[in-house]
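Engineer: Got a sequence here, can you build the structure:
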Amino acid sequence: MPTDSGLRRLVLGTMLAAFPGTTPPDWARELTAEGLAGHTLFGRNVDHPDQIAAATAALREARPDVLVAIDEEGGDVTRLAHATGSPYPGNAALGAVHDLALTRRVYHAIGNELAAVGVNVNLAPTVDVNTADDNPIIGTRAFGADPLRVAAHAGAAVEGLQAAGVAACAKHFPGHGATVADSHLELPTVDVPLSVLRDRDLPPFAAAIAAGAKAIMTAHIRVPALTGEAPATFSRAVLVDLLRGEYGFTGVVLTDALEMKGAADAAGGIGPAAVRALAGGADLLCIGAQVDAELVETVVAEIIAALRDGRLDLSRVEQAAERTAALAAWTRAAAPVRATGTDLGYAAARRAVQVEGILTGLDAPLVVQLFAASTIAEGRVPWGLGPHLGGAEQLRVVAAETDAETLRSRAAGRPIVLVGRHLHRLPGGPELVESLAGSHPVTVVEMGWPSRWRPIGVRAFVTTYGASHANGRAAAELLGLTA
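Structural biologist: Just a heads-up that it's a prediction; the model follows:
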């Protein structure tokens, strides 16, 4: 058994922390110098490109091969553009366009933006197959509901990112797309046999592996046929037998955030979750967003205790640290290819918009945006048509707290453009839309997962396949509402 200091450095080499603010605090830099694998950046760490570059440079002064990760999926999940919304459409829009070269170019462009500010691991692409219309956490983050289409775009996204010298991390293995619960808040269950996973959920991961993905992220979901009562993040049957044995993955297995209830509650805390994840076959532990020095020390102490009392084998932790170090070495040796083009994301978003019905008679409409809460993954990022409207009047309402007559009166004979996200499951949304459309000209703009629901009586149903800044501009332009 190594010395205490040797064990500490070994264990730190399996961990991704996070820090508050736009400048790494002393403790974050000190832990990095001691051997901490790296940090994940969140929206609160991001102000402007020069600031991000300075923050990542400060971490590299502590140790040159530090990993700096971020969730930059484009579309609805963005950290670089959290203040305005992403200039790129997300996966659902790219899947709807179904141009693999475009997906590769968009992810290459995102990778270039990350590399320019010193980020070397992107916790993307999301390659879950969104087979549940009511999925509360994946939705437009998925390339679609067809496994083969998602697989094709998964490979293209990985290739695009890694051509920019940024490691791709395909997520969430073995597939979060069939859930109707959010693993940030509870432990979802996907109760299907392995044969269904192989046909429906796993092809995109196989494609990502074939494309050379450097990392794959685990899902905090329960698959009884494989994991019993535990999440996949703790399961050797999933992470070792299936992912490595059957699918031949040799890169880094990275956990989803261990602070999420799907992991922490299942293990009795973040520290025990870290131990179980390592024992299950994970290599790099994403602690989460709310991290400080005390939490890092608590997790380190828990893992060291597990090594001493036999819950963890030393060889398993050494293997995890070696894989993580190999990933860091790849990021330093990568020879990125730079991309050009400034309007790529907006052009892609325009191609994704689909219209059912007739877009006429929309002079001077009342634009009504229905409030929709953001998921934890998305954060509070602006969305809608508002930033792109010329002189059109916009009203924001809560669907369950307004009524059709109020909106008709406010419109005063003008047509109404009703903008929403996931309208089919928005409380009061379907009823409000159909009541309004029964006696008023209404055009619906769906900026979430469109589902199979179509409201009766509307003049047109416009699907953007996402709510990014680019998606919003594309819809506003199509409707003739931009200045």
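
Engineer: Every contact and neighbour count from this point should use C-alpha atoms.
Structural biologist: Will do.

Engineer: End to end on stretch 78-96, go ahead and measure it.
Structural biologist: 20 Å (CA to CA, to the nearest Å).

Engineer: Oh, that last question was meant for stretch 169-181, not what I typed.
Structural biologist: End-to-end distance for stretch 169-181, by CA to CA: 22 Å.

Engineer: one more, for comparison:
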Amino acid sequence: MRSIILDVQGDTLSTEEKEYLAHPLVAGVILFTRNFSNLVQLKELVQQIRLHAKQQLIIGVDHEGGRVQRFRDGFTELPACGDLLVKSESIEQAMLLAKASAFVMASELIACDIDLSFAPVLDLNGISDVIKERSFSSDKLEVAQLASCYIDGMRLAGMPSTGKHFPGHGSVKADSHIALPVDNRSSEDIFNNDMQPFKTLINNNQLDAVMPSHVVYSQCDELPCGFSEFWLQKILKQTLGFTGAIISDDISMHGASFVGNHLSRTKAALDAGCDLILACNDPAAALTILDGLQVSNKSNESIITSLLADKSKLSLPLSKNSNWTDSKRLLLEFAERV
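Structural biologist: I've put the predicted structure just below:
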């Protein structure tokens, strides 16, 4: 079973990276700003990743818009999702912009042979230091409405969706990249508020994948969600009926550190119910996972396939794609207005 999504360190592949991309545990690669110089270089890097992997694999990136947009030069500047409603004249206008922004984002990435951006963020805009304007709104109904339109835009381009960070990261202040956030609210509060956008979109069959948070919800379980059978098995799969892929958040984040070393974290996340593990920003630790994790005979190729972009949906070149030109014009008009 291929379950590990790794990163690479530069804008070209090292000899070592070329070798471990073909490892039987590698399911994909996540890209960062450090991997980008320009469009030509990015397309070449993606081509080399696919060449040396010698197998089908997912190439992803966090490319939401606003402060979380990894590639800039040659890409449309995308608004933060939280600005769409705040700076629009109506919810209807914000919904159109959400779909347009997602289509532009997805089509520009797919044109570079990148499968997915890990989006949309379904967290409520509460007190979190790391979420803030990445969230569509502080209102659960508005988040579900706008995220639904956003996913429509992604799917129009052929990109799968990833709802994050289940069951909601917006109501804890600490950043799980550098701390272990603990949410002490009641299960009723979490279920009836933060979790509702996930529930709505799962019911609408709009989520291809879900990324759990590295947050401890102390009134529900002592483990962070991404390592919790309670959250992933009982709530996400059984109660909400989710049947898509579960992708861990980066196990190098501090919110995962109490579980042990990177190999222990990977095993714990897989045992809890994660299908794919993000292991980023620590190459040495990632190699310990590849060296220490047993290769299972169980196949998850259908999960990997479900997260590949459907390139047949996107008409290229983008300059002659009316959906892209119309959507980009909407975004430019919005940017000029605000």
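
Engineer: care to give me the TM-score?
Structural biologist: TM-score for the superposed chains, counting by TM-score structural alignment, normalised by the length of structure 2: 0.88, backed by 322 aligned residues with a CA RMSD of 2.2 Å.

Engineer: mind listing the strands for the stretch 151-300 of structure 1?
Structural biologist: 167-173, 215-218, 252-254, 285-286 (DSSP state E, counting those that start in this stretch).

Engineer: how far apart are the shortest one and its match in structure 2?
Structural biologist: Compared with structure 2 after fitting, strand 285-286 of structure 1 deviates on average by 0.4 Å (mean CA distance after the TM-score superposition for structure 1).

Engineer: same check, this time on the longest one
Structural biologist: Between strand 167-173 of structure 1 and the aligned residues of structure 2, the post-superposition mean distance stands at 1.2 Å (mean CA distance after the TM-score superposition for structure 1).

Engineer: cool, and the second one?
Structural biologist: Once the two structures are superposed, the average separation between strand 215-218 of structure 1 and the matching residues of structure 2 is 1.1 Å (mean CA distance after the TM-score superposition for structure 1).

Engineer: And the third one, by the same measure?
Structural biologist: Here strand 252-254 of structure 1, set against structure 2 after superposition, deviates by a mean of 0.7 Å using mean CA distance after the TM-score superposition for structure 1.

Engineer: how about the strands of the stretch 151-300 of structure 1, which one is nearest residue 346 of structure 1?
Structural biologist: Closest to residue 346 of structure 1 of these is strand 167-173 (CA to CA; 22.9 Å).

Engineer: What residues in structure 2 pair up with the closest one?
Structural biologist: Taken onto structure 2 by TM-score structural alignment, strand 167-173 of structure 1 occupies residues 160-166 there.

Engineer: Show me how far the matching stretch is from its chain's centre.
Structural biologist: When distances are taken as CA atoms, centre = their mean, to the nearest Å, stretch 160-166 of structure 2 is centred 6 Å away from the chain's centroid.

Engineer: and what of stretch 259-277 of structure 2?
Structural biologist: On CA atoms, centre = their mean, the centre of stretch 259-277 of structure 2 falls 18 Å from that of its chain.

Engineer: Kindly report the same for stretch 23-40 of structure 1.
Structural biologist: Centre-to-centre, stretch 23-40 of structure 1 and its host chain are 24 Å apart (CA atoms, centre = their mean).

Engineer: quick one on the thing from earlier: of the strands of the stretch 151-300 of structure 1, which is nearest residue 10 of structure 1?
Structural biologist: Across those, residue 10 of structure 1 has its closest neighbour in strand 285-286 (12.9 Å, CA to CA).

Engineer: what's in contact with that closest one?
Structural biologist: 14-17, 40, 254-258, 274, 277-278 (CA atoms under 8 Å, 6 or more residues apart in numbering).

Engineer: what's the closest of the residues you listed to residue 164 of structure 1?
Structural biologist: For these, the closest approach to residue 164 of structure 1 (CA to CA) belongs to residue 40, at 18.9 Å.

Engineer: How about that closest one, nearest residue that isn't a chain neighbour?
Structural biologist: Nearest non-adjacent residue to residue 40 of structure 1, counting by CA to CA, 6 or more residues apart in numbering: residue 69, 4.5 Å away.

Engineer: Residue 357 of structure 1: how many residues sit nearby?
Structural biologist: Per other CA atoms under 10 Å, the neighbour tally for residue 357 of structure 1 reads 12.

Engineer: Wait, residue 247 of structure 2 touches residue 213, no?
Structural biologist: No: using CA atoms under 8 Å, residue 247 of structure 2 is not in contact with residue 213, being 10.1 Å away.

Engineer: ok but residue 87 of structure 1 is inside a strand, no?
Structural biologist: No: using DSSP: H, G, I helix; E, B strand; the rest coil, the assignment for residue 87 of structure 1 is coil, not a strand.

Engineer: Report the spatially closest residue to it, excluding sequence-adjacent ones.
Structural biologist: What sits nearest to residue 87 of structure 1 in space, not counting adjacent residues and going by CA to CA, 6+ apart, is residue 470, at 4.9 Å.

Engineer: Next, count neighbours for that neighbour.
Structural biologist: Applying other CA under 10 Å, we find 28 other residues in the vicinity of residue 470 of structure 1.

Engineer: Quick one: map the residue nearest to residue 40 of structure 1 onto structure 2.
Structural biologist: By TM-score structural alignment, residue 69 of structure 1 lines up with residue 60.

Engineer: Kindly confirm my reading that that match forms part of a strand.
Structural biologist: Yes: judged by three-state DSSP, residue 60 of structure 2 forms part of a strand.

Engineer: Show the contacting residues for it.
Structural biologist: Shown in contact with residue 60 of structure 2 (CA under 8 Å, 6+ apart): 28, 29, 30, 31, 114, 115, 116, 117, 118.

Engineer: any idea where the helices of structure 2 begin and end?
Structural biologist: Counting by DSSP state H, one finds helices in structure 2 at the ranges 15-20, 39-53, 81-86, 91-110, 140-157, 187-189, 196-203, 229, 262-272, 283-292, 301-306, 322-337.
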